[in-house]
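K.L.:
The sequence and its predicted three-dimensional model are supplied below.
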Amino acid sequence: MVTTAETNLRALLNRRDLGLSLVHSESEIPAGALDRPLRWVHSSDLADPTPFLSEDLALLTTGTQFDQAVNIDTYVGRLADRGILGLGFGTEVHRAGIPEALVTACAAHGIPLFEVPYRTPFIAVARAHSEAIAAQAYARRSWALDTQRALALAALRPHGLDATVSELGKRLGVWVGLFDTAGALSLSRPRDAIDPDVREALDDRVAEILTRGLETGQSLRIDAHAFMLFTIGRGGHLRGVMALAVDSLDPEARSVVTSVIAMAGLALEQSGQLARRRRRLHTQLLRSLLTDDPALARRVLGGLPPTPMVVAVAADVPSGPLSDWWERHRAEHGTPVFLADSEDGVTMCVSAADEELLDQVAARFGGRIGVSDQETYTSFNRAHAQAVTALRQQASPGIARYADTVGSSILTALATDEARLVAESRLAPIREHDKRNSTELERSLQTWLEHDAKTEFAAAVLGVHRHTLRSRIAQAGAMLEIDLSTFPARAELWTLLHTARD
């Protein structure tokens, strides 16, 4: 931070024109007692001045109150409880020297005691402190103006946002980090100045703020490290978070940070508009790729991820933060990727060699992702259809690969919402009968078909006589109006049982 005129007790004691002298050695008073910010200097000879004092000030006295049988230890104890930072005793005004009891009491209560010589009026001490406060305020205003000019010039450089963040960190003398909409640290100055464990906790807090989507300015402490966090952008449309490794900011520093946040918001909003236009262009190129002709996309983009490639379609994932994540990964690792918005979700195309990155996407964004088999661009449409099919089979967050979906069952692939509705309607008569009469027609049919329609084996599993099972099958067939002695009817019943919801 900028160096300014100090407003503490040490600064007053160092003023040669005042002639103040510390009674105790510095080792006899609490560490840092002379360096705490001093709010004001006040004088009083009241026996108990504390009702009229605020904390963080120095009190001056001539000691006339001690002639009134005032208990000195009690007097000093009240000052300590009130938060007085120092006690100045004016000698040779009312009495010679400083009472020994006062020296002892101040040492016991940890209050620095200093002598104010006869030649120095109390008003001179108060005026000196007032001038130091004014000098500090002027220095801070000058620093703020100079810093604002430096930040404005930094914003005009190439990579202006990066330069502005770097300049802010240098001017404040603290670590500054800028997180993008995906909650990833995109800029930091100085780099790698934060312990990895602290960074992980900070990342989690930033991600929580961005997930809530609310504007905020808050302080955060991680172990012994203090941070201040500021959101960039308006509530519901946050563009990122700025973090500073500092526990507080004075008004001048806060105004500087506020201006940087405004500049960052404008820069990121402009970048976001360009990104949205780029995504719209990619959506048009996706339509071209779905014709299995990659020529137009290659001409416009200059290239596509190398083959063999896989196509992935993500649902429940915001395209903006996802695009930011891929852009950062491409800048850092050179990973080629194609992204586009579509009716089914965000379409991603990556080389098969980079397919494992899709697992990172699923873990970071928590959405559902369907992934195709490895294909070439002349089969892009098929790969996209495979990804959509896999996505529809994935009910919870995570990745579903088409190869796994195909390997499970054709019935699983055919189990659409419409098919389930039809199956439930067809099975309704026997389900209602079972519910009304506490029978087990549906379970009996299921077990019978699982045992290749062999009545004797199925009856043994169900624990009933084979004639009882034959009677149930005949009753169910009549209720469903199908002849279960034929293979097509049995196949239809098997499909109904596996498609309907339990």
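P.N.:
Received it, and whenever you're ready, just let me know what you need. Numbering: from 1, shown residues only.
K.L.:
CA atoms for contacts and neighbours, from now on please.
P.N.:
Noted.
K.L.:
Pull the distance from the top helix by length along the chain to the chain's centre.
P.N.:
In the chain, assigned by DSSP state H, the helix with the most residues is helix 251-289. Computed by CA atoms, centre = their mean, to the nearest Å, the chain-centroid distance of helix 251-289 equals 18 Å.
K.L.:
buried set for it?
P.N.:
Going by neighbour count (16 or more other CA atoms under 10 Å), the buried part of helix 251-289 is 252-253, 256-257, 260-261, 263-269, 279, 282-283, 285-286, 288-289.
K.L.:
just stretch 231-245 next, same as before
P.N.:
By neighbour count with 16+ other CA under 10 Å, stretch 231-245 contains the buried residues Thr231, Ile232, Gly233, Leu238, Arg239, Gly240, Val241, Met242, Ala243, Leu244, Ala245.
K.L.:
And for stretch 200-220?
P.N.:
Neighbour-count burial for stretch 200-220, counted by 16+ other CA under 10 Å, picks out Leu202, Asp203, Val206, Ala207, Ile209, Leu210, Gly213, Glu215, Ser219, Leu220.
K.L.:
Give me the spatial nearest neighbour of the last one, chain neighbours excluded.
P.N.:
It refers to Leu220. The shortest distance from Leu220 to any non-neighbouring residue, by CA to CA, 6 or more residues apart in numbering, is to Phe227 (5.0 Å).
K.L.:
Assumed the one you found was part of a strand.
P.N.:
Yes. Assessed with DSSP: H, G, I helix; E, B strand; the rest coil, Phe227 lies in a strand.
K.L.:
How many neighbouring residues does it have?
P.N.:
Neighbour count of Phe227, defined by other CA atoms under 10 Å: 18.
K.L.:
quick one: contacts for it?
P.N.:
For Phe227, the contacting residues are Ser219, Leu220, Arg221, Ala243, Leu244, Ala245, Val246, Asp247, by CA atoms under 8 Å, 6 or more residues apart in numbering.
K.L.:
this is the comparison structure:
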Amino acid sequence: MPLTLAGLLAHQDLGLKLRTGSADVVVRWAHVSDLVDPTPYLDRDSLLLTTGLSLGRTSRRWPEYVDRLVRAGVPAVGFGVGLRHAEVPQALLTEAARCGLSVAEVPQATPFSAVVRRVADGLMTEERAEQTAAMEGYRGLVRAALTPPPHRSVVTRLAGQLDAWVLLLSREGHLLAGAPENARRHAERVRLEVARARSWHAAAFDHGGTRVTLLPVGQGARPAGVLAVGRAAPLRGHERGVVDVAVDLLSLGVAQAAELMDSERRERATVLSMLMSGRVAAAEEAAEALGIPLPEPPVRIAALTTSPARRVDLLEALEDERSLQIVSALVAGDAQGRVVVVLPAVEGDAGVVQTVLSRTSGSLGVISEPADLNGLADVWPKIAALADTLPASATGRLLATKDVAHEGLLAHVSPAKAEGWAYATLAPLESEDARRIDLLQTVRTYLAHNGNTEAASAALSIHRRTLTYRLGRAETLLGRRFSDPGLRAELWMAFTVRDR
């Protein structure tokens, strides 16, 4: 704890009395001066001890005097009474209260040297306390480095010691470790700052009221990663030493940690591939050998897609989701760039995936109905195909198969392409000859009445034979017959696109 004016007031043998201001101001040194302007000889955070010898009790120069002290960074004045002034001048107290300067009365019986000695003793005590705290911090980090996985243990320990959030990222920007649990939400901003700096040197930036310190982890021109420490209060001297020790410890293993993470992801992807291809027994044997827990059936499988730039973010978010870890969900990437989750079919299962999905912009996905592990090989191709064709309107959502159907076919087609196709399909019915007998409206009305010629002719207010004649002309122009259900479906879809 830094030495404060309150610490000096607590020493009853000094007999100091607070006359105005806060007792919580920090004191870094004590200086004795009766000069009208002592500021050239003062360091910031110094306690100025004076008897006011150069200024009278009602001097008009007190405001100027106080203003100079405040601008010089003096937090407090110890005013000695009994020599020049029988009591602390009211003019001094008034100006000090206005400017936020603390004033303590020093009795005549207390020599200034005694106050200076107490300040020096307090600073030595503070220094010893910081040294002790630093040594305890060093030992704690070393013990953490011996606890597997060491990089996560060191990061967790460092965050606890500093009461800060801490992130460890690989050179490629992969999140290797973070503490506390909500620290990962700062990962994207850290990546942006590292990319903006375009170098691997120590740096700092402000982020939401927090001062973030970036330190390269590893040696050479391209270190293995970066450590980010975020805290509202600036790091003190001994705390910076603790961070330096953490960087040294992490430098020994961050490259291995990145390799380990990549290896774990490849292993999970291998197990997933076995399940998707129907080799369930082999997948279970491989999972047991690799120490990968598999969810208890029945299970559901979710296929999620996002932009290539956000794929790692989505994968990391799902890997770090505690609810998925508890139920032993299998999270892995596949060869087509999707992120796949196999999780037990329990209440709220889709909600967990949906929450993670909504936090990663531009992501969307589809989730299957419950199935056993042996049924995943049949379910997966359908789910993968749906995930690859989800419309942009589904961004941020995790859809079930029934939800995909409710989106409708046109939601999966580019509007420009759909309009071009509809124009080309209906073009034969919009020729000059076709317009004279209004073939376009005739065919539309015929289709709207499900091919019922009596109902269609009545709706058009024409004779049934006239309708038959027009439909024959339309078949000739289209080169296909209305008895073909495919033609009827295509024409109706073309009309629907044109109406949109």
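P.N.:
Now that the structure is in, tell me what you want to look at. Please read these numbers as outputs of a predicted model, since none were measured by experiment.
K.L.:
want to throw the contacts of Phe227 of the first structure into a markdown table with secondary structure and distance to Ala387 of the first structure?
P.N.:
Shown next, in a markdown table, are these (DSSP: H, G, I helix; E, B strand; the rest coil; distance: CA to CA, whole Å):
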| residue | secondary structure | distance to Ala387 of the first structure |
| --- | --- | --- |
| Ser219 | strand | 44 |
| Leu220 | strand | 42 |
| Arg221 | strand | 44 |
| Ala243 | strand | 38 |
| Leu244 | strand | 42 |
| Ala245 | coil | 44 |
| Val246 | coil | 47 |
| Asp247 | coil | 48 |
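K.L.:
and which of those residues is nearest His329 of the first structure?
P.N.:
Using CA to CA, Ala243 is the member of the contacts of Phe227 of the first structure that lies nearest His329 of the first structure, at 21.6 Å.
K.L.:
and the closest residue to that closest one other than its chain neighbours, how many neighbours?
P.N.:
Once flanking residues are discounted, Ala243 of the first structure sits nearest to Leu229: 4.6 Å by CA to CA, 6+ apart. Number of residues near Leu229 of the first structure (other CA under 10 Å) recorded here: 22.
K.L.:
shouldn't Leu229 of the first structure be in contact with Gly240?
P.N.:
No. Taking contacts as CA atoms under 8 Å, Leu229 of the first structure lies outside contact range of Gly240: 10.4 Å.
K.L.:
Next, the contact list for the equivalent of Leu275 of the second structure over in the first structure, please.
P.N.:
When the first structure is aligned by TM-score structural alignment, Leu275 of the second structure is paired with Leu289. Leu289 of the first structure makes contact with Ala297, Tyr377, Phe380, Asn381, according to CA under 8 Å, 6+ apart.
K.L.:
Just those: which are in strands?
P.N.:
Nothing among these maps onto strands, per DSSP state E.
K.L.:
Nearest to Asp35 of the first structure among these?
P.N.:
Closest to Asp35 of the first structure, out of all of those and judged by CA to CA, is Ala297, at 65.8 Å.
K.L.:
how near is the closest one to Leu289 of the first structure?
P.N.:
Using CA to CA, to the nearest Å, we find Ala297 of the first structure at a distance of 7 Å from Leu289 of the first structure.
K.L.:
go on, Ala137 of the first structure?
P.N.:
Ala137 of the first structure is 63 Å from Leu289 of the first structure, by CA to CA.
K.L.:
for Ala400 of the first structure, same thing?
P.N.:
Using CA to CA, Ala400 of the first structure is found at 22 Å from Leu289 of the first structure.
K.L.:
do the same with Leu13 of the first structure
P.N.:
In this view, Leu13 of the first structure and Leu289 of the first structure are 78 Å apart by CA to CA.
K.L.:
Identify the residue of the second structure aligned to Leu85 of the first structure.
P.N.:
So, by TM-score structural alignment, Leu85 of the first structure is matched to Pro75.
K.L.:
and that match, what does it touch?
P.N.:
Val25, Val26, Val27, Asp45, Ser46, Leu47, Leu101, Ser102.
K.L.:
who wins for most neighbours among those?
P.N.:
Counting neighbours by other CA under 10 Å, Leu47 leads these with 30 neighbours.
K.L.:
my guess is that one meets Ala76, correct?
P.N.:
Yes. Here Leu47 of the second structure reaches Ala76: they are 5.3 Å apart, a contact under CA under 8 Å.
K.L.:
Now do Arg117 of the second structure: how many residues are near it, please.
P.N.:
Around Arg117 of the second structure there are 13 residues (other CA under 10 Å).
K.L.:
Now name the helix or strand holding it.
P.N.:
helix 112-145 (DSSP states H and E).
K.L.:
hmm, back to that, do you know how far the match of Leu85 of the first structure is from Gly52 of the second structure?
P.N.:
Per CA to CA, Pro75 of the second structure is found 17 Å from Gly52 of the second structure.
K.L.:
go on, Asp24 of the second structure?
P.N.:
Going from Asp24 of the second structure to Gly52 of the second structure by CA to CA gives 24 Å.
K.L.:
With neighbour numbers in mind, choose between those two.
P.N.:
Taking other CA under 10 Å, Asp24 of the second structure and Gly52 do not tie; Gly52 has more neighbours (22 against 13).
K.L.:
So what does the more buried one match up with in the first structure?
P.N.:
Matched by TM-score structural alignment, Gly52 of the second structure corresponds to Gly63 in the first structure.
K.L.:
need the contact list for the closest residue to that match other than its chain neighbours.
P.N.:
Nearest residue to Gly63 of the first structure, sequence neighbours excluded (CA to CA, 6+ apart): Asp45, at 6.2 Å. Asp45 of the first structure is in contact with Thr61, Thr62, Gly63, Thr64, Gln65, counting by CA under 8 Å, 6+ apart.
K.L.:
So His85 of the second structure: helix, strand or coil?
P.N.:
Using three-state DSSP, the secondary structure recorded for His85 of the second structure is coil.
K.L.:
count of neighbours near it?
P.N.:
His85 of the second structure: 16 surrounding residues under other CA under 10 Å.
K.L.:
What of the one 3 residues further on?
P.N.:
Summarising burial for Val88 of the second structure: neighbours were counted as other CA under 10 Å, giving 22.
K.L.:
element containing it, please.
P.N.:
Going by DSSP H and E, Val88 of the second structure is not in any helix or strand.
K.L.:
Good, we can wrap up now.
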